[in-house]
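K.L.:
fold the following for me, if possible:
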Amino acid sequence: ILLLFVLSTAYVSKYQLKQSKFHINKRLGSTKENELSTNNIAIAKDFLTNRFGLNKKELLDNKYIDSQSNYQQYDKSTYLTTYLKQQLSFYRAIPDYDLRFYDIQLDDLDESTVWYKLRPTGTFSGNLSYQGDVYLPNNKVVEFPLILGSVTIKDNKIIRSTSNYLADRLVGNTGGFIEAKGLLFSSDLKPSPFSYLPPLAVFKNLINIFRKPVSRVAVTSPLPEPVLFSLTKQLIASLFTSIDSSELLTDDFQATSPYIGPIDKKQFINEFKKLDIAKALPDFNYNPRNLHIDSYERDRVFAIIQSTGTFTNQLTNPLNNQVISEPNNKKLIGAPEAISFSFNKEGLCYKASYGYVLDRQAGNVNGLGGVDGILEGLGLGTNWLDSRPISEAFTLLSIAIKKLQTPTLPTSNPVSKIENKVVSKPVIKIDSKVVDKPVIPPVVKVD
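P.N.:
Next up is the predicted model:
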């Protein structure tokens, strides 16, 4: 690792450094981009500044679809009415709510899609109306978890967005909960783990109940960007292969996924060594893209991965030589997932996050990520007791029933259609008063 550091700093040419710098500028909206790219980033920023388009509905195409992390999809009409009504109570409870959007970047494979991150914060200083009850404020400063979302743009209109997808549930002080549930968590109104975790995950986490998450914040990068990117690619390449990644991890290494963790070094390695995916799918590829250093944690590299491969060989568990399944030639198309690795100055990874799905509707994995997503995509299925919370299982059942009862909209993305018209001037009844065309205070970007 030391040799890699020396070579990277001593022999990377000026041209390569210049290209690397331009790559980062491109993600942040540099004037060196082509006109289309610059315009798409500007539209994405406008969308965020205006509360996800709720204050500026002309940004949204008439066929706009919003894909939520809870498997719900909203068309434009539903988004501007039902979703807006849900948000109003939350915004009144936290009037200084700041999205803190940052790291806005074009998708490496599709410049019509723009990715962004959020680290929302604010003070719980107003009454919160939620599910028929009113909760009093506690005046606490609330920091919500890290969110990674996207917008897709066509002809200067947003045709699709992904919302409320977590990229790290351990960021902040709300236990991984967003919006109203996050405020309730800050008031010590913590739900039962069985309400938001897969049943078996609740028991698995008991093993690590006394392990405290790593809390380091680096204001400067410990190593040059090319070195950090190279180390990240090595770690990604080692997953589900016989490559030994243990020497790249610190002894006190920790990792977290949406439901499990923090787990230790041995648990993390075994998680990815229990299936010989590389042998079962000779063309398996994580297809990593959009590598970048997080602007808040300068020692942390984020990437988007999206697994693909063809199940042509026997799938086994190398840890016990058990045969999991014979090949079925099924093609795996994963959903995009957020993955991250944090490094110290020696080039060793001390923290990782993985398995955070960024679009429930993408691929053939039924919204699952990590090991469960791969098994689902290969047609082998998963144990829902280990892969989904009970509430999520009921949500999927409800959506399936609605699809049978509701005609499909003329769009490539299935949605939960409630109304057929776009309401240009919504009237919503709140607290026995009629609010005509509610306006949500705009958010100001904090660098």
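
K.L.:
CA atoms for contacts and neighbours, from now on please.
P.N.:
Noted.

K.L.:
and the helices in this structure?
P.N.:
For the chain, the helices defined by DSSP state H occupy 2-11, 14-28, 35-49, 76-78, 84-93, 179-186, 199-206, 225-238, 265-273, 277-280, 370-377, 384-387, 390-405.

K.L.:
out of these, nearest to Gln105?
P.N.:
Among these, the nearest to Gln105 by Cα to Cα is helix 14-28 (3.8 Å).

K.L.:
buried set for the closest one?
P.N.:
Within helix 14-28, the residues that count as buried by 16 or more other Cα atoms under 10 Å are His23, Ile24, Lys26, Arg27, Leu28.

K.L.:
would you do the same for the sequence below? I want to compare the two.
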Amino acid sequence: MKNFLNTIRQRVLLYDGSKGVMLQRRGLQGHEASESWNLSHPEEVKNLYAAYLQAGSDMIQTNTFPGNRLTLNHHGLGDKTYALNYAGVKLAQETAPENTYIAASLGPTGAILEPSGALSFDEAYGIFQEPLKAIAEAGADCVHFETFINLAELRAAILAAKETTNLPIIASLSFDANCRTTFGNSAEACAIVCQALGASIVGANCSGGPDSLIEPIKRMYSVASVPLCVKANAGTPELAQGEVIYHQTPEQFSLYTQEFVGNGVRLIGGCCGTTPDFIRELKKSLAQTATPELELKSVPTIASAFNHLVLSPEQDYSVKKPAPDALEQLINGNFSGLMRECRSGAIDYLFLDFGTTAPSFDVKSFAGQLGLLIKKPLMIKADSPEMLSEFLRYYPGKAGVVLTDRTGLSLSQIRHYGALPVDETLKPLT
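P.N.:
Next up is the predicted model:
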């Protein structure tokens, strides 16, 4: 397995472009899963990989999006999940030269996680494990979780990758005009949470054209401790006579290269509607673009799934610390009062002190409900390591954890879930 992380800190790597549009031009039908061609039309898939390599791609993304059993079941292919993902990687290996990196593409399940939907965090985790085992055993250089619109689901995917494989992780999401995902996750919160969990690269993809991703990338870079990636669409798609049309030209698409590179992007390619011609133009543009030194951030942060807070010892914060009876109401599912207070804007973060509270309540559901309903960042203190560990696993943000002699968790255990350990004065621990 080649380590692309060393290379990416030295120069910008050129990704490839879309698979679906190109395979449709080769005969893929609308009702077919593009991944199915990894087994039914392997030469066509290899030819597509080769076309991007000839255009100049340094990294090839496998034809495995979304590639999970839940999605493939819609095509009657759920039982082929492992085989389709494994083949997608192997076909890339057979096509690519030694100096090319292979990123296995994995997208979201298409289902909505609890508490908004019916899919549990653990079910999502298990769904991601299956293709992850396939791509790891096939020898992919990294996994790229892309086009996610729910940070909670992306957390399940990243944890599954961390706990199932040793693959480097790229994590990217799609954003609207307000720099938020469909589920309201801010670009900054997404970057903070994903990099804290261990993603080696974070970024944005799909959405609209490259102009639509400039601001999300800038916001991610303002809090990034890792390099960024970007894969925009070939403009905003339009439906004409039953066909999806992308109007942006390769030349127009490449005009934003310098601005992306100046804002931390070290992996750049194309998403929906892009072709090898777009990659050729990106290659030309990169050749004319100076690559400034990455200005990565090491400042301590906490974040909910929606908002973030940069912690500074020189600043006083407005903190909401519920009294024991109010905390009991939260545990019992009554969040209405706290939601009103948090919406007022006068609170910087929430502090929950569980003390010696035993994990006799449904910690998993509590963490999910709190993470969905309370938009403010969180600090938590608890003497029960079992309760704290379970809470951190299911809380969809980056919590601050007050570490005491009674906490019972090590720094590495806290950081495994992307949390920030702090001492009893709330000073971040190194």
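
K.L.:
work out the TM-score between the chains.
P.N.:
The TM-score (TM-score structural alignment, normalised by the length of structure 2) is 0.23; 165 aligned residues with a Cα RMSD of 7.3 Å.

K.L.:
ok so, going back, wait, which of the helices of structure 1 is closest to Lys154 of structure 1?
P.N.:
Closest approach to Lys154 of structure 1 among the helices of structure 1 (Cα to Cα): helix 35-49, 8.8 Å.

K.L.:
show me what that closest one is packed up against.
P.N.:
strand 101-106, strand 113-118 (3 or more Cα pairs under 8 Å, 6 or more residues apart in numbering; DSSP states H and E).

K.L.:
show me what counts as buried in that helix.
P.N.:
When neighbours are counted by 16+ other Cα under 10 Å, the buried residues of helix 35-49 of structure 1 are found to be Ser37, Thr38, Asn39, Asn40, Ile41, Ile43, Ala44, Lys45, Phe47, Leu48, Thr49.

K.L.:
for the residues you listed, which one is nearest Phe253 of structure 1?
P.N.:
Nearest member of the buried residues of helix 35-49 of structure 1 to Phe253 of structure 1, counting by Cα to Cα, is Leu48, at 34.8 Å.

K.L.:
Leu315 of structure 1 against Ile324, yeah?
P.N.:
Yes - Leu315 of structure 1 is in contact with Ile324 according to Cα atoms under 8 Å; the separation is 5.4 Å.

K.L.:
more crowded one of those two?
P.N.:
Shown here are Leu315 of structure 1 and Ile324; by other Cα atoms under 10 Å, Leu315 has more neighbours (21 against 13).

K.L.:
and the buried residues of helix 14-28 of structure 1, which is closest to Phe341 of structure 1?
P.N.:
Distances from Phe341 of structure 1 to the buried residues of helix 14-28 of structure 1, taken by Cα to Cα, are shortest for Ile24, at 18.2 Å.

K.L.:
tell me how far the nearest residue to that closest one once chain neighbours are set aside lies from Gln254 of structure 1.
P.N.:
Spatial nearest neighbour of Ile24 of structure 1, chain neighbours left out: His292 (7.6 Å); criterion: Cα to Cα, 6 or more residues apart in numbering. Per Cα to Cα, to the nearest Å, His292 of structure 1 is found 21 Å from Gln254 of structure 1.

K.L.:
neighbour count winner among those two?
P.N.:
Comparing His292 of structure 1 with Gln254 by other Cα under 10 Å, the one with more neighbours is Gln254, at 24 against 21.

K.L.:
any idea how far the more buried one lies from Val202 of structure 1?
P.N.:
18 Å.

K.L.:
buried set for the helix or strand encompassing Thr257 of structure 2?
P.N.:
Thr257 of structure 2 belongs to helix 257-262 when assigned by DSSP states H and E. Neighbour-count burial for helix 257-262 of structure 2 flags Thr257, Gln258, Phe260, Val261, Gly262 (criterion: 16+ other Cα under 10 Å).

K.L.:
immediately after that helix, which helix or strand?
P.N.:
Downstream of helix 257-262 of structure 2 (by DSSP H and E), the next one is strand 265-270.

K.L.:
and that following strand, what's buried?
P.N.:
Quick answer for strand 265-270 of structure 2 (16+ other Cα under 10 Å): Val265, Arg266, Leu267, Ile268, Gly269, Gly270.

K.L.:
what about the second one, distance to Glu259 of structure 2?
P.N.:
Just to be clear, that refers to Arg266 of structure 2. 12 Å.

K.L.:
who's in contact with the closest residue in space to Val114 of structure 1 that isn't next to it in sequence?
P.N.:
Excluding the flanking residues, the one nearest Val114 of structure 1 by Cα to Cα, 6+ apart is Leu106, at 4.5 Å. By Cα atoms under 8 Å, 6 or more residues apart in numbering, the residues touching Leu106 of structure 1 are Lys26, Arg27, Ser37, Ile41, Ser112, Thr113, Val114, Trp115.

K.L.:
can you redo these as TSV with distance to Asp66 of structure 1?
P.N.:
Below are the contacts of Leu106 of structure 1 laid out as TSV (distance: Cα to Cα, whole Å):
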residue	distance to Asp66 of structure 1
Lys26	26
Arg27	23
Ser37	22
Ile41	18
Ser112	16
Thr113	14
Val114	14
Trp115	14
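
K.L.:
give me the secondary structure label for Val89 of structure 2.
P.N.:
helix (DSSP: H, G, I helix; E, B strand; the rest coil).

K.L.:
and it, how many residues sit next to it?
P.N.:
For Val89 of structure 2, the count of nearby residues is 28 (other Cα under 10 Å).

K.L.:
next one: Leu239 of structure 2
P.N.:
Neighbour tally, Leu239 of structure 2, other Cα under 10 Å: 9.

K.L.:
other SSEs contacting the helix or strand containing it?
P.N.:
Leu239 of structure 2 is located in strand 238-240, with elements delineated by DSSP H and E. Counting contacts by 3+ Cα pairs under 8 Å, 6+ apart, strand 238-240 of structure 2 is packed against strand 243-245.
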